[in-house]
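Enquirer: kindly return the folded structure for what I paste below:
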Amino acid sequence: MLQGNTISDIAVRLERAMQDRTAVVGIVGLGYVGIPLALTAAKAGFNVLGFDIDSPRVDQINQGKSFIKHISSEAISEAVQSGKFEATADFSRLSEPDAILICVPTPLTKHREPDLSYVENTARAIAPRLRKGQLIVLESTTYPGTTDEILKPIFESTGLKSGEDFFLAFSPEREDPGNPDFGTSTIPKVVGGDGPDALAVADALYSRLVVKTVPVSSSATAEAVKLTENIFRAVNIALVNELKVVYAAMGIDVWEVIDAAKTKPFGFMPFYPGPGLGGHCIPIDPFYLTWKAREYDIATRFIELAGQINTRMPYYVVNKLAEAVDRSGKAFTGSKILMLGIAYKKNVDDMRESPSLKLIELIEARGAHVDYFDPYIPVIPMTREHAELAGRRSTALDAATLAAYDAVLIATDHDNVDYKLVVDHAKVVVDTRNACAKAGIPEGRVIKA
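Expert: Presented below is the predicted three-dimensional model:
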């Protein structure tokens, strides 16, 4: 435990511990954000203690086994065997780390309002073990003010004071699962703190982990940065989704339009349409700001409109699918549909907020039956919104299987799918990702949606 007579002395000592890597780093939440961060910190030379409420997951990690496709078991095993990384479900050990990084989910409720229960429960688990000289950093995406308005009061209820006894900061995660070009250590990290000492200490830690830190004036500013990044994407995806519908009515291929437009060397950035939004950020984060803005009596009309457009995309896709099946001479009610891809994006085993789940729900509500193929997700796991789909298994993908279905719906454009096989043997192909065209297959019977 770090000792000192004044807070500035404690800050200096903790900063020095970050610099010479003698500080112990604790990470709460060992998922798609926490595991890469833990491995990065261990590789940088820190001793890392990871916390998770999922005991089987903890055991799996300590055995050197990965549960995430793009993170190898070798990487976890190396970190564990080096003695630099240990996972635990024992939250009484939260007093051990000098820095605790919170990487837990921040979903929406069924009413599309922020659900901070994971963050609050984590804070309440930390509070009884909070000690003088610790750094606490929230990485979970949330609305501006969460660190100051939610975490700070919980921690200060112990009698310790932020800026006097402990340091509090916000540094949003910027993970992009499955992206081969950018990993945790090569992505710049935004850092905001509750006061200059907190910022300095947090910056001292992250500057040892990532290629570059981007200090900002406050934790609320850092929270706003993360929302801005994802709202930017959500709004632009909504724009191209709307253009897709308009251009389809005109007989124009929106993907061809975008590919031509992106040749302009300035003033244009390509975004691509899809069957709906998925992942842990884009479908959720804009609504955190929308909810918070109501406190200031401000209507976020642009953001809400984008949300409405994006959430309607699965309905548009199902209508296109039904039309395609009907035109083939088969009634949609009673038809058999094979969905290619259940992950929210290509080449990952991540199903968080996947639009494929909504697509299955809508298709089956109209009387058709859906099976799926996904090389990365052999079984649909339990989800909060679609519990009834849990346990369904991926089918085979071969000529006989394809021919047995009335239509194939491409919902995720995994690279390791033989799209020529699909087009050659499926009765009808509806492509929401332009996967067939990208694979060089003539359009023919492929219907874009």
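
Enquirer: every contact and neighbour count from this point should use C-alpha atoms.
Expert: Noted.

Enquirer: quick one: neighbours of residue 27, just the number.
Expert: Per other Cα atoms under 10 Å, the neighbour tally for residue 27 reads 27.

Enquirer: residue 201 versus that one, what's the distance?
Expert: 16 Å (Cα to Cα, to the nearest Å).

Enquirer: check residue 17 too.
Expert: 10 Å.

Enquirer: for residue 373, same thing?
Expert: Residue 373 is 47 Å from residue 201, by Cα to Cα.

Enquirer: the top helix by length along the chain: how far from the chain's middle?
Expert: Looking across the chain with DSSP state H, the single longest helix is helix 219-249. Averaging C-alpha positions (Cα atoms, centre = their mean, to the nearest Å) puts helix 219-249 15 Å from its chain's average.

Enquirer: and that helix, what does it pack against?
Expert: strand 167-170, strand 189-193, helix 254-261, helix 285-293, helix 301-327 (3 or more Cα pairs under 8 Å, 6 or more residues apart in numbering; DSSP states H and E).

Enquirer: another sequence for comparison is provided below:
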Amino acid sequence: MGTKIESPILSLSKKIKTRSATIGVVGLGYVGLPLALEIVNKGFGVIGFDKDNKKITKLKSGDSYIADMSNAIIEKAVNEQKFEPTSDFSKLVHVDIIIICVPTPTTSDGTPNISYIVDAANAIEQNMSSNTLIILESTTYPGTTEEVVQPILEKGNFVIGQDIFLAYSPERVDPGNLNFSVSNTPKVVGGISATCLEVSKLFYETVINTDVFAVTGPKIAEMEKLLENTFRQINIALVNELSQVCHKMNIDVWEVIEAASTKPYGFMPFTPGPGVGGHCIPVDPKYLLWAGQQHGVSATLIETADKINDSMPSFVVERLENYLNAHEKEIDEAEIVVIGVSYKPNINDFRESPALHVIDKLKEKQCGLKVIDPFIETFTVGNDMFNTVSLTKELIQKADAVVILTNHTTIDYSLIDQHAALIFDTRNTHYLFENEKYHKL
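Expert: As a prediction, the model looks like this:
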């Protein structure tokens, strides 16, 4: 009798269950790196791929470039040969499961830019073996997995669902979140076929400690990710617009939100700010807006929310200028200290940060400008490079105004309260400020 040949899905499933599968993570940014290290933590060997050789060099030295990913975790994984960072994509031939975690930005006119996904898919097609599972995690418009990635992978004469497997599972990484990480955030997954769904669901059930929710196909999973962040964008726009109305009516918007939050049903609190930042909220709704336009649907609510959030940096600068005038100071003669560059507290990520837009508008006003951010050393606005400075009593005393754009918890707000002439707080850290020189958004 001849030896029975094991089916690809059975072979791959066994490798997952025994943790003998080698995992490849393409893209070692804020999504890919934490995922790669969590997979290592679950007993798998991981090869991490990235085109940025500076990142690869740092990782090989155990040096993290993400604020909430410690050097020790990376160094341990590398030294124990459980994690191999590389820019050599030919090593994809050695992996059993490939997860794509590359950026998905937009062009200047808001059109989706999926060139990183296309490049990753081409590299995989040129180097992968049979019995491989490929999962796209990058946020994208519905149809990308089936209409873009699948045709590229099928160029290698593999049959998806038989020789190789393809699925979509949106990333849900929230940098700086101390309560939810890769390991305990539920996953959604949709496969091209039943076998694709089966093996991808098994993989995630093996590497995370919470639920894996299966949907009927990749388009559902792609669309639900856009819904998550468009929901946030629209509700943030609502309170940002409300803050502008409340300001004109001399009403404390923060107290309004606090009062509304006492209702135990039918209300979810969102808070205003200088705008929205990060990769998700400023970008993902544009993917949904574009997708609707391709099908003849004008998503006017999404478009309006985008405009409201984009207007907030101008609103912040206008308010600041008015407060300075009330102190008999022209903004072009003022020394301004800005607190925070990153788009949210306690991280070093300033992608799409509204602080950058506020700083750019302050530059246009030709005021003196100093920026404090304990998580960021340098950043660029337009053609200008900024170096952040340390918070000192002397710096605050010399300033005509302090503007809080990011509420990092490591900032000594009591020092600001004691020595600032004027404070404009866009993040409602008001519990530390109890005097007439303090203004909040």
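
Enquirer: of residue 17 and residue 201 of structure 1, give the one with the bigger neighbour count.
Expert: residue 201 (28 against 19).

Enquirer: and the aligned residue in structure 2 for that one, helix, strand or coil?
Expert: Aligning on TM-score structural alignment places residue 201 of structure 1 opposite residue 199 in structure 2. Secondary structure, DSSP: H, G, I helix; E, B strand; the rest coil: residue 199 of structure 2 is helix.

Enquirer: so residue 199 of structure 2 sits right up against residue 8, yeah?
Expert: No - assessed by Cα atoms under 8 Å, residue 199 of structure 2 is found out of contact with residue 8, at 10.3 Å.

Enquirer: now the common contact residues for those two.
Expert: Here residue 199 of structure 2 and residue 8 have no joint contacts, going by Cα atoms under 8 Å, 6 or more residues apart in numbering.

Enquirer: with adjacent residues omitted, what lies nearest to the residue nearest in space to the middle of structure 1?
Expert: With distances taken as Cα atoms, centre = their mean, residue 280 lies nearest the centre of structure 1, 3.0 Å away. Spatially, and ignoring its direct neighbours in sequence, residue 280 of structure 1 is nearest to residue 352 (5.8 Å; Cα to Cα, 6 or more residues apart in numbering).

Enquirer: do a quick rundown of the strands in structure 1.
Expert: In structure 1, the segments counted as strands under DSSP state E are 24-28, 47-51, 85-88, 99-102, 135-138, 167-170, 189-193, 213-215, 336-340, 369-373, 407-410, 429-431, 446-448.

Enquirer: now do residue 388 of structure 1 against residue 360 of structure 1, distance only.
Expert: Taking Cα to Cα, one finds residue 388 of structure 1 at 11 Å from residue 360 of structure 1.

Enquirer: more neighbours, the two?
Expert: Set residue 388 of structure 1 next to residue 360 and count neighbours by other Cα under 10 Å: residue 360 wins out with 22 against 12.

Enquirer: wait, the more buried one touches residue 370, no?
Expert: Yes - assessed by Cα under 8 Å, residue 360 of structure 1 is found in contact with residue 370 at 6.3 Å.

Enquirer: picking up where we left off before, the residue nearest to residue 280 of structure 1: neighbour count?
Expert: When counting by other Cα under 10 Å, one arrives at 16 neighbours for residue 352 of structure 1.

Enquirer: was I right to think it contacts residue 344?
Expert: Yes - the pair residue 352 of structure 1 / residue 344 is scored as a contact, 6.7 Å apart, by Cα under 8 Å.
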